[in-house]
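# what follows is a protein structure lacking sequence information:
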């Protein structure tokens, strides 16, 4: 047996086929090599500031990680990039599924890169509540823009975040700005109660609508329309042109019923077509008019400061929640209390009180 193994090993080496022992050694070495190849925080920071897309993508993956061990490295990168951010225009784009957000963003983004802009698109895909997976198909829907050297598209899973805003989208904006992107577009999952989260991280909030889907104002929450700085009736081409114009009139009437904005801006309603590119230039012209107005009256800077405070509070809440659920004692007690609640031995409120008392006594 010994001689047979020796012959097999020798034959394997001679013929270029690794013996089991060699394979194990090589696998371990390969895994160790991959671990060693992980770039340091300093290397990622240097890459981001140099505009390296690979470094940017790796850093965003790091800050999106739920692994508690990645938190310190992610914070180091974010803090180092912070002084180089704040130089972009942040645009939030929302609308119901099927309104054509991805095709509009591709047409709009391509127009902007044609003007010499560097455009980053942070597209948030919905996560399944059953499998917790996401399709992340925005790159396939933006075939033209994804090939543009002045554009960067980053799809992210919404995870368990209410409203479809990825948990680390705010930090991703900072990294994209540090990498030299002067226009950051955030595409949301769709219209929902937590669209305020998008509004709280952008300078300009754009609501996309389509015509011919029944009552033009039905299903649109007042709060969403109040937040919108502009409404664009999308897919205004072919037989939809007349319907889009009619919808524009209705939305204009509706906007006049809302109170004046603190920014001093009067929201506009436009029509556009991602196919013919009609209206795309007008959308950008409207955004630049808004930026000039809010820069002149100082609202732009005030809003950014308020947003920073908002995200500080959000981060505190998020880290407290993560610390709570990652606590080993709480994890054990949580299982016990869940069973007690399920068996009606303890009320949900009493169980929550028990868990919180243990947590704060730690």
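Structure received. Small disclaimer: the values here were computed from a predicted structure and weren't measured.

# for the rest of this, base every contact and every neighbour count on C-alpha atoms.
OK.

# separation between the residue lying closest to residue 96 once chain neighbours are set aside and residue 298?
Nearest residue to residue 96, sequence neighbours excluded (CA to CA, 6 or more residues apart in numbering): residue 190, at 4.7 Å. Residue 190 is 30 Å from residue 298, where distance means CA to CA, to the nearest Å.

# okay, those two: which has more neighbours?
Counted by other CA atoms under 10 Å, residue 190 and residue 298 do not tie: residue 190 has more neighbours, with 24 against 12.

# correct me, but residue 62 touches residue 74?
Yes. Contact between residue 62 and residue 74 holds when scored by CA atoms under 8 Å: they sit 6.1 Å apart.

# all strands of the stretch 101-250 of the chain, in order?
Under the criterion DSSP state E, counting those that start in this stretch, the stretch 101-250 of the chain contains strands at 119-125, 151-157, 183-187, 204-210, 230-234.

# and these as a markdown table, adding distance to residue 290 and mean neighbour count?
Output for the strands of the stretch 101-250 of the chain, formatted as a markdown table (distance: least, CA to CA, whole Å; neighbours: other CA atoms under 10 Å):
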| stretch | distance to residue 290 | mean neighbour count |
| --- | --- | --- |
| strand 119-125 | 19 | 26 |
| strand 151-157 | 23 | 21 |
| strand 183-187 | 15 | 24 |
| strand 204-210 | 8 | 24 |
| strand 230-234 | 10 | 25 |
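
# next, the one to line up against it:
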């Protein structure tokens, strides 16, 4: 009797039908077989130059790898792609978390692809310092742009580098340019110091702000404001329009306090809404004017030459650090010196000197 009552309620689970197969076993097998095959550097280069996105993605994965065995292969690919690179406009976009970077980039990217541009978005996602995991959710947030055949979104974990922008990001730009992308957008984590690294690898540096966040009066401070080629107040829609216009005026006043830029460009301020698309076309017009001006006075090429020199030195520093910590003798000595420093048996500076002397003598 009790069982009969349960059957007549909504709590009763009725027997359903078996769900259909959502994938083909044959297709899965082919994909697994394909992934096991490691293409040669020549095959990757040919794929990249022909615009193959799969080859581009695999080459970027190779560049990002920390496996020493992948380094030589990655360098071969990059060197072969280098003559076909340097034909794009590189745009750095930064702003604090919550300013709407991803939403802005999607709206901006869709506008560019509508103009016939090929857009590559290199989005850096914060990594946990504990688990080293990363959400890599940019493709989810940019759901319209990711479906655009003229756009490519590559989210990468920030790792332990400054804002996640390091050698891998710089070389990824080269690969994307060789693949035919004429507009490269780099989105930073927005943690503060990463902007310096982004500024050293882009042509135009865009700072996103939101009204009412208390930043207006801080605009007179040097640093990020001084690096910006344009400040755009995002989320200028609905009840926020008046606040955004007021913030624009305040930031515009602050920009006039800074010395003139070497490029001859006068930084601009603007408002936009990634939701309503208002102001998005004007952002690209501003960037186009900047490129026209800096190409005319040759600052564009001078800056890129300086950036190449900067990243050569950064790569040397990074490689020295990597070699130091991967040295087996140093690893053993490092552990004993760590304990000695923790127990106040030796100063951190003396311990560091011992390790460095051992490394260079070895």
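Alright, I've got the coordinates. Worth saying up front: this structure is predicted, and the values here are computed from it rather than measured.

# thinking again about what came up before, residue 352 of structure 1 is nearest to which of the strands of the stretch 101-250 of structure 1?
Set against residue 352 of structure 1 and scored by CA to CA, the strands of the stretch 101-250 of structure 1 come closest in strand 151-157, at 29.1 Å.

# that closest one vs structure 2, average distance?
Here the mean offset of strand 151-157 of structure 1 against structure 2 after fitting is 0.3 Å, by mean CA distance after the TM-score superposition for structure 1.

# what's the closest non-adjacent residue to residue 135 of structure 2?
Per CA to CA, 6+ apart, closest to residue 135 of structure 2 is residue 125, 7.1 Å.

# please say which position in structure 1 the one you found maps to.
Aligned by TM-score structural alignment, residue 125 of structure 2 pairs with residue 125 of structure 1.

# taking strand 204-210 as reference, get the angle to the longest helix anywhere in structure 1.
Selection of the longest helix in structure 1 by residue count, based on DSSP state H, yields helix 299-325. Relative orientation of helix 299-325 of structure 1 versus strand 204-210 (axes from the mean of the first three to the mean of the last three CA atoms, to 10 degrees): 80 degrees.

# whichever helix or strand comes after helix 299-325 of structure 1 vs structure 2, average offset?
Sequence-wise, the next helix or strand downstream of helix 299-325 of structure 1 (DSSP states H and E) is helix 328-342. Here the mean offset of helix 328-342 of structure 1 against structure 2 after fitting is 0.9 Å, by mean CA distance after the TM-score superposition for structure 1.

# now helix 328-342 of structure 1 and helix 299-325, what's the angle there?
Using the same axes, to 10 degrees, the direction of helix 328-342 of structure 1 lies 80 degrees away from that of helix 299-325.

# remind me what helix 328-342 of structure 1 packs against, helices and strands.
On a contact count with 3 or more CA pairs under 8 Å, 6 or more residues apart in numbering; DSSP states H and E, helix 328-342 of structure 1 meets helix 348-360.

# name the residues of the helix it packs on that come out as buried.
By 16 or more other CA atoms under 10 Å, the buried positions in helix 348-360 of structure 1 come out as 351, 355.

# that one vs structure 2, average offset?
For helix 348-360 of structure 1, the mean deviation from structure 2 after alignment is 0.6 Å (mean CA distance after the TM-score superposition for structure 1).

# determine the set of other helices and strands touching that helix.
With contacts taken as 3+ CA pairs under 8 Å, 6+ apart, helix 348-360 of structure 1 sits against helix 328-342.
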